[in-house]
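Engineer: need coordinates for the below:
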Amino acid sequence: MALPCRSYISRSKFAEGLVMQKRSRQRFFEYSTDTAKTLVKRPPGRLPNNVVAYHIIRSIDIVSDIDNQTTPALSEIKWLQSLVMADVDSGTARTLVGIIGPFLSAFGFLFIIRIVMSWYPKIPVEKFPYVIVYAPTEPFLVFTRKVIPPLGGVDVTPVVWFGLVSFLNEILVGPQGLLVLLSQKV
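Structural biologist: Purely as a prediction, here's the structure:
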């Protein structure tokens, strides 16, 4: 790629490369003629260079005007984005931190116990002390075992779920979590 160079050309000669400023008579080019020919693939002798350069410049103008135009699809995307980024007041965020924080911490602790329980597969999970940990976590682990089979006879799905719960805990209610920052908003 050639260094930008200045050249004075008339408006009819666009074939020297990509025009960076089109209003003044002094033009700046980022590509030389040879690099422009290698970038624009076209059959030889079909279109003159000035026609190809004109269409390149026109497409750059059209793309630069996209931000100024609103299409139905773009307005729908903006509407969906406003739903996702719904404004949550600080009182609601504080309430959510109070509910989600202990819930995620409790499930993190339960998954840690399930990690230890997976080392001993013959534990009677239907008996009293073990059923407290087994019952709330097993629906999540059954689904994940279909995707991730046991490795060497050891169930690794509690480790995966502990990682997910820890990640959600940090993202939502950690020191710089989303809900914590929203609850501090004035």
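Engineer: CA atoms for contacts and neighbours, from now on please.
Structural biologist: Will do.
Engineer: sec struct for residue 6, please.
Structural biologist: State at residue 6, reduced to three classes by DSSP: H, G, I helix; E, B strand; the rest coil: strand.
Engineer: how much space between the residue lying closest to it once chain neighbours are set aside and residue 35?
Structural biologist: The shortest distance from residue 6 to any non-neighbouring residue, by CA to CA, 6 or more residues apart in numbering, is to residue 28 (5.1 Å). According to CA to CA, to the nearest Å, residue 28 and residue 35 sit 15 Å apart.
Engineer: specify which residue of those two has the higher count of neighbours.
Structural biologist: More crowded of residue 28 and residue 35, by other CA atoms under 10 Å: residue 28, with 18 against 14.
Engineer: what's the host helix or strand of residue 63 packed up against?
Structural biologist: Using DSSP states H and E, the element containing residue 63 is helix 49-64. The helices and strands touching helix 49-64, judged by 3 or more CA pairs under 8 Å, 6 or more residues apart in numbering; DSSP states H and E, number zero.
Engineer: now that helix: buried residues?
Structural biologist: Using 16 or more other CA atoms under 10 Å as the burial criterion, the residues of helix 49-64 that qualify are 49, 50, 52, 53, 54, 56, 57.
Engineer: please give the structure of this sequence too, so both can be compared:
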Amino acid sequence: MFKLIEPKNQDLQKPIINLFLRNIHKNPVLSETFPNPNNATFIVTEDTARGIHGGALLLKQNFTSLHRYIRKSLSSLASQNQEVWTCAVALHMENYSLVDHFEPFCKTFYQNLYEKFIEFGKQEKISFLCMILEPGEYLCTEVIGFWPYVVEVRPQESLDGLFHGILSLTYNPSQVTLKIMETRHTKTTKLAA
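Structural biologist: This is a model prediction of the structure:
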């Protein structure tokens, strides 16, 4: 269903990448968050007969570009001068004849995409992605896809109106949560002493 397109192979897959980027560029704030898609990796799918395309844009970005709460949560796992993988997701349906099957289709889409993220994480040796999503996409990933976010800044809590979160790519999402919580506890204990 999904195909992984690395930066070096983008020229061969321009049509599907451009279709996907059109969805990202519909939101100027989201578009500005991913300024150089030429360096991005894409995980995309397309069903032209049914007018469906979607997937994810993954881009290494500087730690300092993250939302301040996400930076604070990751301070034990990444340093200020380090790059982390960021990600945006989009799903577009031109033909709404799928409305009767919308939820089952979306459930399959988001669960399969998450499985591709896990594969990508193993390939890149990472245990999390820093997600930046439009409110609708966030809702779909959480309610329909059941994605294991370990830290969340919901759209109504962020100044840019986007969702910012840390998505666990481990089979046991509590491992990432535990690392973050241990770091917070250690820092709090040191401050109290």
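Engineer: any idea what the TM-score is?
Structural biologist: Superposed pair, TM-score by TM-score structural alignment, normalised by the length of the first structure: 0.23. Supporting alignment: 64 aligned residues with a CA RMSD of 4.8 Å.
Engineer: just to revisit the earlier point, after the helix holding residue 63 of the first structure, which helix or strand is next?
Structural biologist: As assigned by DSSP H and E, the chain's next helix or strand after helix 49-64 of the first structure is helix 72-84.
Engineer: what about the longest helix in the first structure?
Structural biologist: Assignment by DSSP state H gives helix 90-118 as the longest helix of the first structure.
Engineer: list the helices and strands that one packs on?
Structural biologist: Checking 3+ CA pairs under 8 Å, 6+ apart, helix 90-118 of the first structure ends up next to helix 128-147, helix 157-173, helix 178-184.
Engineer: okay, buried residues for stretch 116-129 of the second structure please.
Structural biologist: For stretch 116-129 of the second structure, burial by neighbour count (16+ other CA under 10 Å) applies to 116, 117, 118, 120, 121, 127, 128, 129.
Engineer: next SSE downstream of the helix or strand containing the second one?
Structural biologist: For residue 117 of the second structure, the element it lies in under DSSP H and E is helix 102-124. Moving toward the C-terminus from helix 102-124 of the second structure, the first helix or strand encountered (DSSP H and E) is strand 128-133.
Engineer: mean neighbour count and distance to residue 112 of the first structure added to the helices and strands packed on helix 90-118 of the first structure, as TSV?
Structural biologist: Shown next, in TSV, are those (neighbours: other CA atoms under 10 Å; distance: least, CA to CA, whole Å):
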stretch	mean neighbour count	distance to residue 112 of the first structure
helix 128-147	13	10
helix 157-173	18	7
helix 178-184	18	25
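Engineer: let's have the ones you listed in TSV, adding distance to residue 110 of the first structure.
Structural biologist: Output for these, formatted as TSV (distance: least, CA to CA, whole Å):
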stretch	distance to residue 110 of the first structure
helix 128-147	6
helix 157-173	9
helix 178-184	23
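Engineer: can you report how many residues neighbour residue 188 of the second structure?
Structural biologist: Residues near residue 188 of the second structure, counting by other CA under 10 Å: 11.
Engineer: identify the residues contacting it.
Structural biologist: Neighbouring residues of residue 188 of the second structure by CA atoms under 8 Å, 6 or more residues apart in numbering: there are none.
Engineer: buried sites along the one helix or strand it maps to?
Structural biologist: Using DSSP H and E, residue 188 of the second structure sits within helix 174-192. Across helix 174-192 of the second structure, burial judged by 16+ other CA under 10 Å covers 176, 177, 180, 183, 184.
Engineer: closest to residue 46 of the second structure among these?
Structural biologist: Nearest to residue 46 of the second structure among those is residue 176, at 32.1 Å by CA to CA.
Engineer: from residue 68 of the second structure, how far out is the closest residue in space to that closest one that isn't next to it in sequence?
Structural biologist: The shortest distance from residue 176 of the second structure to any non-neighbouring residue, by CA to CA, 6+ apart, is to residue 168 (6.5 Å). To residue 68 of the second structure, residue 168 of the second structure is 19 Å away according to CA to CA.
Engineer: the two - which one has more neighbours?
Structural biologist: Neighbour count, other CA under 10 Å: between residue 168 of the second structure and residue 68, residue 168 has more, with 26 against 14.
Engineer: I'd guessed the more buried one sits against residue 152; true?
Structural biologist: No: applying CA atoms under 8 Å as the test, residue 168 of the second structure and residue 152 come out as separate, 11.6 Å apart.
Engineer: so what touches the helix or strand harbouring residue 16 of the second structure?
Structural biologist: In the assignment (DSSP H and E), residue 16 of the second structure maps to helix 14-25. Residues outside helix 14-25 of the second structure that contact it (CA under 8 Å, 6+ apart) are 10, 30-31, 42, 44, 46, 53-55, 88, 90-92.
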